[in-house]
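Chemist: Sharing a model prediction with you, sequence too.
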Amino acid sequence: MVEQPQRRVLSLFGAAVLALVAADGCGPARPPVDDRATMPHWLDRPIDAAPAPAPQASVEPVPGMVHDPSQAVFDPATVTPLLDDPRFAEVHARLAREADKGAADAFEKIMNASTLTADQEPRWQYQLGLLRLAAGDPAAAVRAFDRAAAAEWPLKDYALFHAGDLLARMNQPGEGLARLARVPRGLPIDEEVQLALAHAHVEARDVDAAAPIYDAYLARDPRPKGWVLVALAYAKALLNQPSEDRAEKAVKVAREVIFNGPGGRGVGEARELEERALSTLPSTRRLPLEDPDLAELVVQARSLAESRQGREARHAADKILERLKKPDGSEDDRPSEAACEAYLARAKGLAIVKRYNEASAASETALARCEGHERQVAAYFLAGRYAWRGGKPAAARRHYAELEKRFPKHRYADDARLHGAETAREMGDVAAFTRMLQPIAEDYPDGDMVDQALFTLAIDRIAEGDWAAAIAPLEKAIGRQERGRPYYAEGRPQHFLARAKLELGRRDDGLRELSNVIREFPASYYMVQAYAHLHHHDPERARRVVHDALAAEPQGDFVIADHAELHRPGFLRASELIRLGDGKRALAELEALGLRDEDANPSLVWASAILLSRTDAPSESHGVLRSSPKIWREHFPAGVWRQIWEVAYPRPFADIVDKETARSKIPKHLAYAIMREESAFKPRAVSWAGAYGLMQLIAPTAARVARGLGLPASKSALKTPAVNIALGCRFLHILMGDFPDNPLLAIPGYNAGPGAPRRWLKDRPGEPFDVWVERIPYKETRHYTKRVMQSMAAYALLYGKGMGDDMMLPPLMAAPSDATE
């Protein structure tokens, strides 16, 4: 936690505006998360006896206005993690050494020697339960959780859940069920409680009692993150208590995984369970399951394609088409829903393995088979996409044009216009490209691709050196643009309009607009690029603009006006969870209060982010601000706003980062930016592509780098912060060495591989760096480069030398021409 200097107290939005909601309860109130008729005594008072909000007169919100001392405030400092108490220094030390039993013993010794208040007793017992659980002593953990559940306090139900769950796993399902049954429905841990109940029923040899719980869980839409493992456990439980009905149910559960497992996850085990279940059934029940009807085959084919199981999707499509054959064995070429889905599944299955020419042919057939059916628009869109990727731009252009012509009101219509124009450009038809994109804002005023289309037209003209022709679409984009656009577009038309004016000799206009980009889009990717160009023309002016913008932020402490939301049962439970270091479950409580809602009360947002930052949960704390209304991004990370920016851009694992960045000679703000954008600071993160840990290293790269450092590179090692950060920093050092003229090229190299930037430099030698980034052909890498540079700017401004830090002044050109040879 970074200490905040004591400054005069300022309000952020105007004390009275927030007080109005707190005082008279304007707007519909959310029902409490739990439905108990009476509230516990602890709800009658605010946390740590904060004063009740005083009624205030209506005042227009003015960010940064002086706080009214008569208004109550919420002080996050009143919620501190229990283990931050200096008495627990030895507990911390043992936890750092992974001596979990010693840590639990040390904590219990201190607890037994302390005189605890009624409020402290259950909290300390709960903490002891967590420590005993981590130490591998579930029986002792249950005793501690039972004592915590004996008191009336915010986490009584959580303690019951932990005790019941552990008892069920200790082969004491009856005791577990008794405790779990006392946990009320409707809490944010309800899913965990229900799965624990199901597991306890299974352990009690009563899978029929568990079945409704599992069925409800698997019916959720969208599916929960861990549903595949739950489904497999459910199928096994059904087969472990044999009966024909349970075996048939096991087949259906296994098939949920077979046909919907993302990327084929768990499919192998599910097929074994399916085969085992089928083998126990008599033929009268087995044959219908082995020979599904046409409607079921259609569902299977679509599910397989959507879960990216390419080969299985094609196989399912073939089964459908076999069923649709005429009596003479020829294919029925009439349109039908089944034939439409079959050819769409075949096209997607082929595209998954990048067989785009065959996917294009399948989608062409899908167009005919989908005629008159709901999925016809999707068929046109996929036909255009796969033809383009298969190197057939003329066919792609035709399909996109037909989609737009036949379905002008569909949400894909403006997408089709943009992609059709791009295919025309690829064919060399610049006139058609321009003609199609110039009126797109008028033709599709509400289209979600219009801004991208206008910029596509502008950047194409810029790449051709025709900066004058870029001005009109850029000005049109600015006229449409509002705050809250995606990070990769925030400030984009403004930056390139300024660049265009400079290129056309309008120096004063260009420099003024570059200055405005810096002021209006703090610590953004386009601020970094605008600063580089302004610095090139007038270094002193560039430094002064940033200095003045930082100084303009009001000084003072970040104050959170007290609000009724901060006294709800869910917030009090979240506060206790934060005291006990459980950031994940605390976040769930806060989300249940509406933290992610567009109209979430600002006091709830700020309090949640700051409190979560006090736990060892940087992913949860900074994630709140990433998904919240971005008013904080309109301010520079200085003065009253600095604390919020520090929460959004935390520095976890600081000792390791300091050591490894120094050893590998890379900037700390680069390492933190990579971690933030790669894994959101989750040490055990694993991507769909098989990248591991904080800096998301794939196994071959990690093994190659590890050999030079004498470090392990196993999957488990890559989930260890010390190993992952060391390897990631050294890999960045290697990449920076590959691009000595522009070390920022290490960023796209980290995402797409070091060979990719070299190819793009060779293809486009001598291109300005800002233009070069916009023309990175991989969308993922293009956006990734911008995100990392944006995060670097935030870290440099917060903790480094600002725009004078290493790598914070991008070169104007992507690389000198000799670097492309």
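Modeler: Received it, and whenever you're ready, just let me know what you need.
Chemist: Could you use CA atoms for every contact and neighbour count after this?
Modeler: Noted.
Chemist: correct me, but Gly129 touches Ala141?
Modeler: Yes: the criterion here is Cα atoms under 8 Å, and Gly129 meets it with Ala141 at 4.2 Å.
Chemist: Chain neighbours aside, what residue packs nearest to Arg314?
Modeler: Arg346 (4.7 Å; Cα to Cα, 6 or more residues apart in numbering).
Chemist: ok, now how distant is that neighbour from Cys340?
Modeler: For Arg346, the distance to Cys340 equals 10 Å [Cα to Cα, to the nearest Å].
Chemist: Val9 against Val559, yeah?
Modeler: Yes: if you go by Cα under 8 Å, Val9 and Val559 touch, sitting 6.9 Å apart.
Chemist: Settle it for me: which of these two has more neighbours?
Modeler: Val559 (21 against 18; other Cα atoms under 10 Å).
Chemist: Let me see the ranges of the strands in the stretch 51-200 of the chain.
Modeler: Shown for the stretch 51-200 of the chain, the strands assigned by DSSP state E, counting those that start in this stretch span residues 73-74.
Chemist: next one: the chain
Modeler: 9-10, 73-74, 557-558, 560-561, 691-692, 697-698 (DSSP state E).
Chemist: Quick one: end-to-end length of stretch 441-455, please.
Modeler: End-to-end for stretch 441-455, by Cα to Cα: 12 Å.
Chemist: Now do the buried residues in that stretch.
Modeler: By 16 or more other Cα atoms under 10 Å, the buried positions in stretch 441-455 come out as Ala441, Tyr444, Gly447, Met449, Val450, Asp451, Ala453, Leu454, Phe455.
Chemist: Same question for stretch 650-668.
Modeler: For stretch 650-668, using 16+ other Cα under 10 Å, the buried residues are Pro650, Arg651, Pro652, Val657, Glu660, Thr661, Ser664, Ile666, Pro667, Lys668.
Chemist: How about stretch 592-601?
Modeler: Applying 16+ other Cα under 10 Å to stretch 592-601 flags Ala592, Leu593, Gly594, Leu595, Arg596, Ala600, Asn601 as buried.
Chemist: The nearest residue to the fourth one once chain neighbours are set aside and Ala586, how far apart?
Modeler: I take that to be Leu595. Leaving aside its chain neighbours, Leu595 sits nearest to Val605 (6.1 Å; criterion: Cα to Cα, 6+ apart). Using Cα to Cα, we find Val605 at a distance of 13 Å from Ala586.
Chemist: Comparison target, given below:
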Amino acid sequence: MRKNMFTLALTGLIIIILVITVFPREETGLPAEQEEPPLQAKEALAKLAEAEQNEETEALEQLAHREDAVGFAAILALAELEEENREEYLRRALALYDNNETRFKLADYLAEADEEEAIDAYLKLLPNSHALEALKGLGAEQALILDGLFAGGHWQKIIEVLSDQNGSLADQEKLYLARALVERGSFDKAEPILKELVQRHPEDDTLLWQYARTLEAMEQTEEAMALYRRLEGTGGQRLGRLYERVGEPKKAAAAYAKSPEPAARWRGAVLWDEMGYQEEALPLYLQLSEESGSYQDDALYRSYLLLKEAADPQSEELHEELSKHPVWMLRLGQNVQWPQLSQSAQGQSLVPERLEAYQAAGREELIEVELGIAWERGTAADKVAVGKWYLSQENYLQSSRWGMRALREEPDNRQGYELGYPRPFGDEIKQAAAEFALEPELLWAVMREESRFQPAVASHAGAVGLLQIMPATGEEIATNLGLEFDRQMLTEPEVNIRFGAYYLRAMLNRYDDDLDKALAAYNGGPGNVNRWQSSELGATRAGFPTAVTFFETRQYITKVTDSYLTYQWLYNN
């Protein structure tokens, strides 16, 4: 009997397999294992609009699996329709595209469901006034609110919160208030609060530092220096500055060297270097060369020069690192190791098609979402495609940003480089370059770092346009070129590029075609360049970059030169 049952079961299974094999599904015309292709952007958008209007949860669920702006919108629509699952949907939406509007929706929902989680959600939205009021309404401890404001550096809001409070403040609240007042420059108001706190907590280093900083700002220098000395390393940076101010460079260098701050140790190394104490400077340079940050490359370069001069074999190890940076190889008179480039990013991108569909449908809010998703989650092909989309609109700022973002995914991508280093205003650049005997690539490099190709941009200092010309400098150049001047003309690409080329050529002539000095003068002014090159360290061509005391100018020289060499390699090689 069992044998017969087994035989029947086996026979039935064989028949089922034969039926499936011989008679495939005919409903869709597709093999059983193949899924339907995803909807194209226009179709998905139309389906989303219909589902939103008719509150069709099944259709929205299908769309919610998409990892694009349509999927994000579908998830939010489901969050509104399905109260019991709202939290889950809102968290899904945030996982796809993190933004404050959705964070507020989640926090507001949690306020009715889970007060503890709601408080945590609102704390992340500070200093927004709605979040602050919601936290108060939920009975959140003021210490929590102040911690959140303090962590975010929201000094004015801390002052407002504590100024509204009646009665005396706890010590921690007084510290927050004093710190906020210091950060806002209200030292006279902070001083009595800090003085009282220091008397009660004389071993608290945070209090001592804030009090010393306040006394320094109020020109009570001796008292401030005494406190900084008590703090040793923590007070090293401020103490070093004060020693420099009173003309004691050795004490300044020693103080800087103890600081945990890279900027302070860099300054200490440079001071030792300029005074001829290379044995004191080198350990600081080497230390900084091993730390990721803004001073690493500069420290690496100077360490290499000092070790090379001392015939130390360690210099070869540093040379290997330096070879990855074009500007350093140029300064050392050696060849740059450029990557071998691939012609295009791997894969196809649907992002531009989606952006065009959203635009055509009047769903502008979805464009921002799509771009946010592509920026964080997209492939290199997506980022290149978005860069080209912006380039088609002559938005060089955004096209270059997306090109550089693509290079983070695929460092050898040629299209990413071409987007990141574009050549806009070609006729104007070439004409100005010919008139003032400059390479076009140098002008594009200066434009890239000065304005990111924005003709009307103005800096906080008042510089205007593509090559960031100060109005006073522009007026002088106009006079020299026999032109009538008005400030608005600096926003005209042809004029601005011509004026920038004129000034750059003037600086190159002034400093015997020394590019480092010319660029330093373009950014920091010729007066400062004269001072830097007259120092012991800045007197040599190799030492000049290290002698530049303005961090911004030192970075500027490196960035422009790197861009200049990249333009040459990319388009002239």
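Modeler: Received the coordinates, thanks. Since we're looking at a predicted model, the values are computed, not measured.
Chemist: Please state their TM-score.
Modeler: The TM-score (TM-score structural alignment, normalised by the length of the second structure) is 0.61; 447 aligned residues with a Cα RMSD of 5.4 Å.
Chemist: Among the buried residues of stretch 650-668 of the first structure, pick out the one closest to Leu732 of the first structure, please.
Modeler: The shortest approach to Leu732 of the first structure among these belongs to Ile666, at 7.4 Å (Cα to Cα).
Chemist: mind listing what that closest one touches?
Modeler: Residues near Ile666 of the first structure by Cα atoms under 8 Å, 6 or more residues apart in numbering: Cys729, Leu732, His733.
Chemist: Kindly report the same for Gly391 of the first structure.
Modeler: Taking Cα under 8 Å, 6+ apart, one finds Asn357 in contact with Gly391 of the first structure.
Chemist: swap the cut-off to 10 Å and go again
Modeler: By Cα atoms under 10 Å, 6 or more residues apart in numbering, the contact list for Gly391 of the first structure reads Tyr356, Asn357, Ser360.
Chemist: Going by neighbour count, which of the residues you listed comes out on top?
Modeler: In the contacts of Gly391 of the first structure, the most neighbours by other Cα under 10 Å go to Ser360, 28 neighbours.
Chemist: pretty sure that residue is touching Pro393, no?
Modeler: No: with contact defined as Cα atoms under 10 Å, Ser360 of the first structure does not count as touching Pro393 (11.3 Å).
Chemist: Give the residues shared as contacts by these two.
Modeler: Gly384, Arg385, Tyr386, Ala387.
Chemist: Out of these, the closest to Leu289 of the first structure would be?
Modeler: Closest to Leu289 of the first structure, out of all of these and judged by Cα to Cα, is Tyr386, at 34.8 Å.
Chemist: mind checking how far that closest one is from Ser360 of the first structure?
Modeler: 5 Å.
Chemist: Please enumerate the shared neighbours of these two.
Modeler: Ala347, Lys348, Leu350, Ala351, Lys392, Ala395, Ala396.
Chemist: any idea which of those is closest to Leu744 of the first structure?
Modeler: Using Cα to Cα, these come closest to Leu744 of the first structure at Ala351, 32.8 Å.
Chemist: still on that earlier bit, let's have the buried residues of stretch 650-668 of the first structure in CSV, adding distance to Ile776 of the first structure.
Modeler: Output for these, formatted as CSV (distance: Cα to Cα, whole Å):
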residue, distance to Ile776 of the first structure
Pro650, 29
Arg651, 30
Pro652, 31
Val657, 30
Glu660, 30
Thr661, 28
Ser664, 28
Ile666, 24
Pro667, 24
Lys668, 26
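Chemist: Please identify which pair of the residues you listed lies farthest apart.
Modeler: Pro650 and Ser664 (21.3 Å).
Chemist: still on that earlier bit, more neighbours: which of Arg346 and Cys340 of the first structure?
Modeler: Using other Cα under 10 Å, the more surrounded residue of Arg346 of the first structure and Cys340 is Arg346, with 30 against 27.
Chemist: tell me the contacts of that one?
Modeler: So Arg346 of the first structure contacts 301-302, 305, 310-318, 340, 352, 358-359, 361-363, 366 (Cα under 10 Å, 6+ apart).
Chemist: could you redo the last one with a cut-off of 8 Å?
Modeler: Ala305, Ala313, Arg314, Ala317, Ala359, Ala362.
Chemist: what does Leu797 of the first structure align to in the second structure?
Modeler: Using TM-score structural alignment as the criterion, Leu797 of the first structure maps onto Trp569 of the second structure.
Chemist: Can you report how many residues lie near the residue nearest to Ala250 of the first structure when sequence neighbours are not counted?
Modeler: Here the nearest residue to Ala250 of the first structure in space, its sequence neighbours aside, is Ala235; by Cα to Cα, 6+ apart that works out to 4.7 Å. Per other Cα under 10 Å, the neighbour tally for Ala235 of the first structure reads 26.
Chemist: Ala235 of the first structure and Asp658 of the first structure, how far apart?
Modeler: Distance from Ala235 of the first structure to Asp658 of the first structure, by Cα to Cα: 48 Å.
Chemist: just His547 of the first structure next, same as before
Modeler: Distance, His547 of the first structure to Asp658 of the first structure, using Cα to Cα: 27 Å.
Chemist: what do you get for Arg286 of the first structure?
Modeler: 62 Å.
Chemist: ok, back up a step: which one of the contacts of Gly391 of the first structure is nearest to Pro712 of the first structure?
Modeler: Looking across the contacts of Gly391 of the first structure and measuring by Cα to Cα, the closest to Pro712 of the first structure is Tyr356, at 39.2 Å.
Chemist: and the closest one, what pairs with it in the second structure?
Modeler: Checking with TM-score structural alignment, Tyr356 of the first structure has no match.
Chemist: Contacts only, for Tyr356 of the first structure.
Modeler: Leu350, Tyr386, Ala387, Arg389, Gly390.
Chemist: try 7 Å this time
Modeler: Contacts for Tyr356 of the first structure (Cα atoms under 7 Å, 6 or more residues apart in numbering) come out as Leu350, Tyr386, Arg389, Gly390.
Chemist: out of those residues, who has the most neighbours?
Modeler: Of these, with other Cα under 10 Å as the count, Tyr386 tops at 29 neighbours.
Chemist: I figured that residue hits Ala359, correct?
Modeler: Yes: with contact defined as Cα atoms under 7 Å, Tyr386 of the first structure reaches Ala359; the gap is 6.1 Å.
Chemist: How much space separates the residue nearest to Gln340 of the second structure when sequence neighbours are not counted from Leu570 of the second structure?
Modeler: Excluding the flanking residues, the one nearest Gln340 of the second structure by Cα to Cα, 6+ apart is Asp412, at 6.4 Å. Counting by Cα to Cα, the gap from Asp412 of the second structure to Leu570 of the second structure is 12 Å.
Chemist: the more surrounded of these two?
Modeler: Each of Asp412 of the second structure and Leu570 has its neighbours counted (other Cα under 10 Å); Asp412 has more, 19 against 15.
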